[in-house]
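Novice: Take a look and give me a structure for this.
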Amino acid sequence: MIGMLFVIVLILLFLPTLSDKETETSFDSEAHEEVRYSNLSSKNKPSYETSITLNAIGDILVHQPVYEDAKTEDGYNFKPMFEPVKSLISDADITIANQETILGGAELGLSTYPSFNSPYEVADALQYVGVDIVSMANNHTLDRGEQAIMNATDYLRKIDMRYVGSYRNEEDRNTPRILTKKDISVGFLSYTYGTNGIPVPEGKDYLVNYIDQEKIVTDIENLQDKTDFVVVSMHFGTQYEPLPNDEQIYLADLLTNNGADVIIGHHPHVLQPVDWVSSENSHDRFVMYSLGNFLSNQDGLDRNIRAISQIKLTKKRTHNETSYQISDAQMIPTYNYSENNRNFKIVPLSDADQYGLKNADQIYQETIKHLQSFTDKIDFPTNFGAVQ
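Specialist: Sure, this is the predicted structure:
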């Protein structure tokens, strides 16, 4: 018996031991946290608050002069066009852009209006400045057919950039688009009013999401179960109209009342006002009816004034209750500069006088006033502030 005890003592003495650090890293941190919380009563769970910023930019509309300006000896380089606003875009935790022209690549033959096809390198530039996900449901999605969509999604997957609104197959469409930063999960959806009369190939509805009220509400409900916030991109409205039409306002109310936290509008190609929508027994929701063009070669001052939008998303847990808040809406108006269809650059509107825009300060003040048509609960900084 004494001999047996001696053996056991020896085994215990020579068993490998783990330091506190080694023990901690042997577990998934989130799983470890949940185990720790599960041993506490709901009344004793610690308070917890975390926030992220979400940026949104408008239409990436790559006309022929734009991609010709980006031409290099061995491809295309759009990065210099975004350089003046790179720090403003990459400031956020998550950024979404509207990729209006399909990225079918040069191998398919580049093309401009009315049937667009753009170089893959557009996506490289967006990633370079901090874009995390692109919306692809718009009236030009089917411009160059199914192959262009396959090419675009192939390339986006290759560079690990998320896309939403146009898909490769049913499995792809049924895979939720969720990005998580700082313990806040954000789900993305995207829809368009139409595709310029081009029909979807039979049996391939997954190629583009059309606006269908019942489907969108169902999609929002399904995504709510998996996320903290839901962002919906809507390709709607009337082109070149400075104010949202009745349908835009109706759909914004419908979707926010059914769980959409943020709505990002595209298609009018000009800036439209933003607004807050109050919901009963819940936080206010934020609507951007149209962010306008971000990069394009359209004529007219109104089509060359656009904005970078930023909002703060907060999740707060107090004991056994979790609450959500959208706050700190900010916008930085920008200007699409070019000289004789060359040297395209996106610059802050506040600096546009340095790029030859006459009365830039007056235009800046008018733009702010226009964006505040529905609410003054929005700020216009020269730089976005970091969330603590």
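Novice: drop to CA atoms for contacts and neighbour counts, all remaining ones
Specialist: Noted.
Novice: Show me where the stretch 251-388 of the chain has its helices.
Specialist: 360-371 (DSSP state H, counting those that start in this stretch).
Novice: show me what contacts the closest residue to residue 242 other than its chain neighbours?
Specialist: Leaving out its chain neighbours, the residue that sits closest to residue 242 by CA to CA, 6 or more residues apart in numbering is residue 272, at 5.2 Å. Going by CA atoms under 8 Å, 6 or more residues apart in numbering, residue 272 touches 241-244, 288-292, 370-371.
Novice: structure for this one too, so we can compare:
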Amino acid sequence: MTGMILFIAGCGRSPDHQSPIDDATILTVTFAGDLGLGLAVQSYPWIEKNGYHAAFANVRPVIKDTDFFIPNLESPITDPETPSIFPKRRPRQPPEVATALQDEGVTIVGLANNHQMDFGKPGLDSTLKYLHAAGIKTFGAGENLAQATEPLILEKNGYKVAVVAGCRPRKWQLLATDELAGVAPLERKPWSKAIKKAKKKADFVVALPHWGECNKSKISDEEKKYAQITVDAGADLVIGHHPHIPQTMEIIRGVPVLYSIGNFIFHGIRQIELEKGPRNLRFDYSWVTKVEWTRRGLKSITIIPFFNNNLKTDFTPRPAEPKNARWLYERLLPEGYWEQTGNRAVIRFL
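Specialist: The predicted structure follows:
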């Protein structure tokens, strides 16, 4: 995997920057949701026995079968002595996680989420140190607003895709400002500016908003508002996360908007607590989305579903059964836009 990568909060296509690439050439980028290893105390014995690599047993093919793979790293990577800025316990990931990600072929992670600053600037500095030492590129957070929103460009064969990431304000998180380190804010002005900046540097822009409400299947009014803002700014594709479950997809003025693809590998406390009570089927599942382009534009989106109920999968996501995957597709995808092959749904645009 070579070339540059452009990540910022928002995405779109720039007709003025078409690259000379044959129609038959396909660029693929695969996006995954929240990634957090060993976050919940319930996962500690399993991690101690099996190690971090075991959690990747069933997802390795989706990491390797693409030009670029991009998950959202939901929690910071810090040393045990790094203090949280909050009175209650906040999950962290140890430095060994960066090495595990490197070993598994993860070369890029997004950081624009509501937990990345749980340990303040020292936690962010630690996260960046360990990830960069492992050769993993980052976007969506930085020393200041300019760094946090700086587009990172993915390039292959002279063709460029820009990816942008931003997080909605939360009372417990630290957003980047002109003077302060933090995550890229999902606010109208900086978000739109980041998207427009990306469009000037790439053929396509993909927006990764961290938004919505945790464990809520209903799309919030705020999500709808910012989906429109994102499209208005010029994004070509919107793929969200934060709710921890897959939500609906809709088309806004020709732009696909997947409001949430759920978790990737996520050993979270809340997810385990929810598993103790009555559950809706979608809480047990998540989507990985493989996106393909040709020179003429977006070719297809393939949804790859995983069953990730931690107590039933032993903290190791596994491919969803086709019948359960279809149950989700029929409720969350636009009618007439998709076809199912095995457990996957393919949405074609060309």
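Novice: Could you tell me the TM-score of the two chains?
Specialist: The TM-score (TM-score structural alignment, normalised by the length of the second structure) is 0.78; 313 aligned residues with a CA RMSD of 3.1 Å.
Novice: what's the closest of the contacts of residue 272 of the first structure to residue 64 of the first structure?
Specialist: Nearest to residue 64 of the first structure, judged by CA to CA, of the contacts of residue 272 of the first structure is residue 292 at 18.9 Å.
Novice: what about that closest one, distance to residue 251 of the first structure?
Specialist: 19 Å (CA to CA, to the nearest Å).
Novice: Who has more neighbours out of these two?
Specialist: Counted by other CA atoms under 10 Å, residue 292 of the first structure and residue 251 do not tie: residue 292 has more neighbours, with 29 against 16.
Novice: Tell me if residue 192 of the second structure really is in a strand.
Specialist: No. Residue 192 of the second structure: not assigned to a strand; according to DSSP: H, G, I helix; E, B strand; the rest coil it is helix.
Novice: Count the residues that sit near residue 168 of the second structure.
Specialist: Residues near residue 168 of the second structure, counting by other CA under 10 Å: 22.
Novice: per the alignment, it corresponds to what in the first structure?
Specialist: Alignment note (TM-score structural alignment): residue 168 of the second structure maps to residue 193 of the first structure.
Novice: got a list of what the residue nearest to its match when sequence neighbours are not counted touches?
Specialist: Distances taken as CA to CA, 6+ apart place residue 211 nearest to residue 193 of the first structure, at 5.3 Å, with adjacent residues excluded. With contact taken as CA under 8 Å, 6+ apart, residue 211 of the first structure is in contact with 191-194.
Novice: how about a cut-off of 10 Å?
Specialist: 137, 190-194, 234-236, 251 (CA atoms under 10 Å, 6 or more residues apart in numbering).
Novice: Residue 170 of the second structure now?
Specialist: Residue 170 of the second structure sits next to 113-115, 185, 211 when contact means CA under 10 Å, 6+ apart.
Novice: now, which of the contacts of residue 211 of the first structure sits nearest residue 59 of the first structure?
Specialist: residue 235 (10.2 Å).
Novice: got the residue ranges for the helices in the stretch 51-200 of the first structure?
Specialist: Under DSSP H, counting those that start in this stretch, the stretch 51-200 of the first structure gives helices at 64-69, 79-82, 86-90, 121-128, 145-158, 170-173.
Novice: and those helices as JSON lines, adding distance to residue 317 of the first structure and mean neighbour count?
Specialist: Shown next, in JSON lines, are the helices of the stretch 51-200 of the first structure (distance: least, CA to CA, whole Å; neighbours: other CA atoms under 10 Å):
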{"stretch": "helix 64-69", "distance to residue 317 of the first structure": "47", "mean neighbour count": "19"}
{"stretch": "helix 79-82", "distance to residue 317 of the first structure": "38", "mean neighbour count": "19"}
{"stretch": "helix 86-90", "distance to residue 317 of the first structure": "28", "mean neighbour count": "20"}
{"stretch": "helix 121-128", "distance to residue 317 of the first structure": "33", "mean neighbour count": "20"}
{"stretch": "helix 145-158", "distance to residue 317 of the first structure": "35", "mean neighbour count": "18"}
{"stretch": "helix 170-173", "distance to residue 317 of the first structure": "32", "mean neighbour count": "14"}
